[in-house]
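J.: Sequence and predicted structure are below.
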Amino acid sequence: MALTLSFACWDYDRMKALEDGRVRPEGIQLNFLNYRVEETFFRQLRFQEFDVSELSLSSYVLTLNQEDPPFIAVPVFPSRFFRHQSMYINSHSGISSPSDLKGKKIGIPEYQMTAAVWQRGIMEEEFGVPVTSVEFFTGAIEESAEERRTKVHHSLPEGVSVTPIKPSQNLSQLLADGEIDAIFSATKPSSFDTCDHVTHLFPNFKQVEAEYFKRTGIFPIMHVVAIKRSVYNANLWIAKTLTKAFQKSLDIAYEAIQERAALRYMLPWLEEHVSETQALMGQERWWQDGFRENKHVLDKFLEYSFEQGLAKRKFEAHELFAPSTLESFVV
């Protein structure tokens, strides 16, 4: 009899074959629950509602601070994103280069969110803007958004300034009004579309991100897939089995994006975009799961997490994952 597992994840193209049943993990009946990431993260981190789920990389690392960590991950990364493009500024704030952020006020939804960890790390390492040289303000990006709730509690390092905004305020409007100077986020603030003076920190972000990848080989990881540790401990075999199934689903997503007889996606120049991405990233497959393939990315994130006072120590990349998944995929 197959083991029934619930799996909460957004319906990314690389997950569709698992959602619709074209891929079935051996010995597992996977109940795919299509939730947006905020709902999945909150319900899993607060209440551990799902056997398997997509999780914020940063939040997952924070759970490893606990004496008995509730989850164990597999090296599958549902979300990746270059984050230079998600830094916004008020052009009236005297910011003409990233180094001008020193002494400024920066809005972030949460101090611990993965996007912000990457953005702060890049600002300090690449542009000489330490986390202690700015003031952070946390809260909702938009007026209509729910108040951002901390899902995994953490302390702040000495010298880091983080102030919650008022419940009646939102970061997008504060940026437009000049009460903060920048926003580091995952989403675009609405004031970017309504105010001429709200713009990108990096207007040529595509060029900047391409250069960053060429130099570092880093395509930032945002999310992992994590198994509830009690479920894993009772069924050690599921980590490798699930990992193989995720790889098959990713293979099918690549097949779909390469289809040329008719467009599977609503992008008229999809073929050119794919070719451009392959030329830049120097590989047939620019989106790769697997531990060895991504160890350098994970090492950098874990360095940033520790330096920013989130991880209790500098974890080694292999500590994040079930031991049986550390070898390259064999499907």
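T.: Yep, it's here.
J.: Every contact and neighbour count from this point should use C-alpha atoms.
T.: Will do.
J.: Residue 69: what's it in contact with?
T.: 63, 229 (CA atoms under 8 Å, 6 or more residues apart in numbering).
J.: and it, helix, strand or coil?
T.: Three-state call for residue 69 (DSSP: H, G, I helix; E, B strand; the rest coil): coil.
J.: what's the neighbour count on residue 225?
T.: Residue 225 has 27 neighbours, counted by other CA atoms under 10 Å.
J.: and it, what does it touch?
T.: Counting by CA under 8 Å, 6+ apart, residue 225 touches 52-55, 73-78.
J.: so what's the most centrally placed residue in the chain up against?
T.: Closest residue to the average C-alpha location of the chain: residue 222 at 1.6 Å, with CA atoms, centre = their mean. By CA under 8 Å, 6+ apart, the contact set of residue 222 is 56-58, 77-81, 114-115.
J.: Using PyMOL, make a named selection holding only the buried ones among the contacts of residue 225.
T.: Per 16 or more other CA atoms under 10 Å, the buried members of the contacts of residue 225 correspond to this PyMOL selection:
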select buried, resi 52+53+54+55+73+74+75+76+77+78
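J.: which one among the contacts of residue 225 gets closest to residue 231?
T.: Checking these against residue 231 by CA to CA gives residue 52 as the nearest, at 8.8 Å.
J.: how close does the closest one get to residue 64?
T.: Remark: distance between residue 52 and residue 64 (CA to CA, to the nearest Å) = 17 Å.
J.: So which elements touch the helix ranked longest in the chain?
T.: What stands out as the longest helix in the chain, according to DSSP state H, is helix 238-257. Here helix 238-257 touches helix 16-19, going by 3 or more CA pairs under 8 Å, 6 or more residues apart in numbering; DSSP states H and E.
J.: so after the helix it packs on, what's the next helix or strand?
T.: strand 28-34 (DSSP states H and E).
J.: mind checking the SS state of the closest residue in space to residue 41 that isn't next to it in sequence?
T.: Residue nearest to residue 41 in three dimensions, not counting chain neighbours: residue 55, with 5.8 Å by CA to CA, 6 or more residues apart in numbering. With three-state DSSP as the basis, the three-state label of residue 55 is strand.
J.: pretty sure residue 128 is touching residue 99, no?
T.: Yes - Residue 128 lies in contact with residue 99 (CA atoms under 8 Å); the separation is 6.5 Å.
J.: Identify the residues contacting residue 310.
T.: Residue 310 sits next to 62, 112, 154-156 when contact means CA under 8 Å, 6+ apart.
J.: Presented hereafter is structure B, for comparison with structure A:
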Amino acid sequence: MSELQVNMTLRAYDHLVPLFLGDVPTPGLKLNLDHRVPMVSTLSENLAAAEVSFNRYVLAAAKGDDSIIGLPAFILRGFRHRNYIVRRDSPLENLSDLRGARVGTNSWSDTGTMWARAAMRDAGVAVTDVNWVIGDLDEANPLKPPTHMDVDPPQGTQFLRSGQTLMGSLRDGGIDALTTAFMPDSVFEPHGEFRRLVRNFREVEREFHQRTGVYPGFHIVAVRRDFAEAHPQAVMTLYDALRKSWSIWWTKAKKFAESSPWAMEEIETQVRDFAGDIPPFGTESDAHKRMLAMICHEQFAQGLIPTAARPEELFAGFDSIKAKVSG
């Protein structure tokens, strides 16, 4: 019997390298992985599965859009307290200092930006306490094209004119701070012109995690609904392959821990403090339930959605497929 061809877009994260190398069996499937294309918001007819924005997926679920089925595979996670930057000489030192400030961002609907605002709100600064500015990050990173799952920023948000950039505005004092996914090189330089707003971000993020129990998820894997309904076993095979890839990587990481001088300490920190988030799959653990509840609450509290999604229903489609295959 010939294998089912499954086209999929996916970034080549470390824990997915075994999958890309072909070290993970996918019985009955021929996975055609592409890590070179930008992340998609909708799955075309020739794309069965893809890495997608978790924020946009939950927004769609809140609106009743079930055209794709999300798998509880939280393949990209992180904290966003660290993702605010200011000028080196800025008097701002904490997220609470952003009240009344002019803060730039190059995306309103990205999951990371949503979690960055959640961190700010946790520090006591409401979304409406900030004067938001949206525009191109720099000449090399323009605004992303809008998608049907994007939401509008608050009234009064300023949009930069053509030729203006957020980095330029931060440099010349047009804005006070900036939150974006990837830090400019100068942040990593000891005396660069920009620095992180939260200098002790690890300490602040650790406190946030200890208090809330939430390790934010950014991206998940999703499949087209018609594909899933036609090939439920293929969906479970894919999900199992993602889990197996992570398991192979995790075993290797614990054996070698060669990615940085203190990678072993990081692994032990994960085992000690993030047990409910290891592995990053499923919705059964209390840690994952807390994270799902928080993303639904934050979308409503930030004014992204008039009615919050129900966390227990976010992966109902996957649960149905799983039950069908298991039964």
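T.: Yep, it's here. Just so you know, these numbers come straight off a predicted model, no measurement behind them.
J.: Work out the TM-score between the chains.
T.: The TM-score (TM-score structural alignment, normalised by the length of the second structure) is 0.87; 318 aligned residues with a CA RMSD of 2.6 Å.
J.: returning to that earlier point: now, which of the contacts of residue 222 of the first structure lie within strands?
T.: residue 56 (DSSP state E).
J.: Show me just the buried residues among the contacts of residue 222 of the first structure.
T.: For these, buried by 16+ other CA under 10 Å: 56-58, 77-79, 114-115.
J.: Cross-reference these with the helices and report the matches.
T.: Reading helices off those with DSSP H, I get 57-58, 114-115.
J.: ok, the residues you listed vs residue 190 of the first structure, which is closest?
T.: Distances from residue 190 of the first structure to those, taken by CA to CA, are shortest for residue 115, at 18.2 Å.
J.: Wait, that closest one touches residue 83, no?
T.: Yes - using CA under 8 Å, residue 115 of the first structure is in contact with residue 83, at 6.7 Å.
J.: coming back round to it: any idea which of the buried ones among the contacts of residue 222 of the first structure is the one closest to residue 18 of the first structure?
T.: So of these, ranked by how close each gets to residue 18 of the first structure (CA to CA), first place is residue 78, at 12.5 Å.
J.: what number of residues lie near the residue nearest to the closest one when sequence neighbours are not counted?
T.: Spatial nearest neighbour of residue 78 of the first structure, excluding adjacent residues (CA to CA, 6+ apart): residue 223 at 5.8 Å. Residues near residue 223 of the first structure, counting by other CA under 10 Å, number 22.
J.: isn't residue 223 of the first structure right up against residue 81?
T.: No - applying CA under 8 Å as the test, residue 223 of the first structure and residue 81 come out as separate, 9.9 Å apart.
J.: And the helices in the stretch 201-327 of the second structure, which stretches?
T.: In the stretch 201-327 of the second structure, the helices defined using DSSP state H, counting those that start in this stretch lie at 201-212, 225-230, 232-256, 263-273, 286-301, 316-326.
J.: The longest one: how far from the chain's middle?
T.: Its chain's average C-alpha position is 19 Å from that of helix 232-256 of the second structure, according to CA atoms, centre = their mean, to the nearest Å.
J.: what does stretch 112-123 of the first structure give?
T.: Centre-to-centre, stretch 112-123 of the first structure and its host chain are 10 Å apart (CA atoms, centre = their mean).
J.: okay, and that stretch goes to which residues in the second structure?
T.: Aligned by TM-score structural alignment, stretch 112-123 of the first structure falls on residues 109-120 of the second structure.
J.: got it, and stretch 209-223 of the first structure?
T.: Going by TM-score structural alignment, stretch 209-223 of the first structure sits over residues 205-219 in the second structure.
J.: which outside residues touch stretch 178-189 of the first structure?
T.: So stretch 178-189 of the first structure is contacted by 83, 86-90, 92-93, 104-109, 115-116, 119, 141-142, 171-172, 174-175 (CA under 8 Å, 6+ apart).
J.: hang on, the earlier thing: and the corresponding residue of the second structure for the residue nearest to residue 41 of the first structure, how far from residue 218 of the second structure?
T.: Taking TM-score structural alignment, residue 55 of the first structure has residue 52 as its aligned residue in the second structure. Shown here: residue 52 of the second structure relative to residue 218 of the second structure, a distance of 9 Å by CA to CA.
J.: Please apply the same query to residue 71 of the second structure.
T.: Counting by CA to CA - residue 71 of the second structure and residue 218 of the second structure are separated by 13 Å.
J.: same thing with residue 133 of the second structure?
T.: Taking CA to CA, one finds residue 133 of the second structure at 23 Å from residue 218 of the second structure.
J.: same check, this time on residue 224 of the second structure
T.: According to CA to CA, residue 224 of the second structure and residue 218 of the second structure sit 19 Å apart.
J.: same check, this time on residue 41 of the second structure
T.: Distance of residue 41 of the second structure to residue 218 of the second structure, computed by CA to CA: 14 Å.
J.: list the residues that contact both of those two?
T.: Jointly contacting residue 41 of the second structure and residue 218 under the rule CA under 8 Å, 6+ apart are residue 53.
J.: Helices of the stretch 1-150 of the second structure, start to end?
T.: 17-21, 54-62, 111-122.
J.: Need the winner for burial among those.
T.: helix 54-62 (a mean of 23; mean count of other CA atoms under 10 Å).
J.: mean deviation of that one from the first structure?
T.: Taken over the aligned residues, the distance from helix 54-62 of the second structure to the first structure averages 2.4 Å (mean CA distance after the TM-score superposition for the first structure).
J.: Residues contacting that helix, please?
T.: 41, 66, 70, 109-111, 114, 149-150, 217-220, 295-296, 299, 304-305, 307-310, 314.
J.: Next, the angle helix 286-301 makes with it.
T.: For helix 54-62 of the second structure against helix 286-301, the angle by axes from the mean of the first three to the mean of the last three CA atoms, to 10 degrees is 70 degrees.
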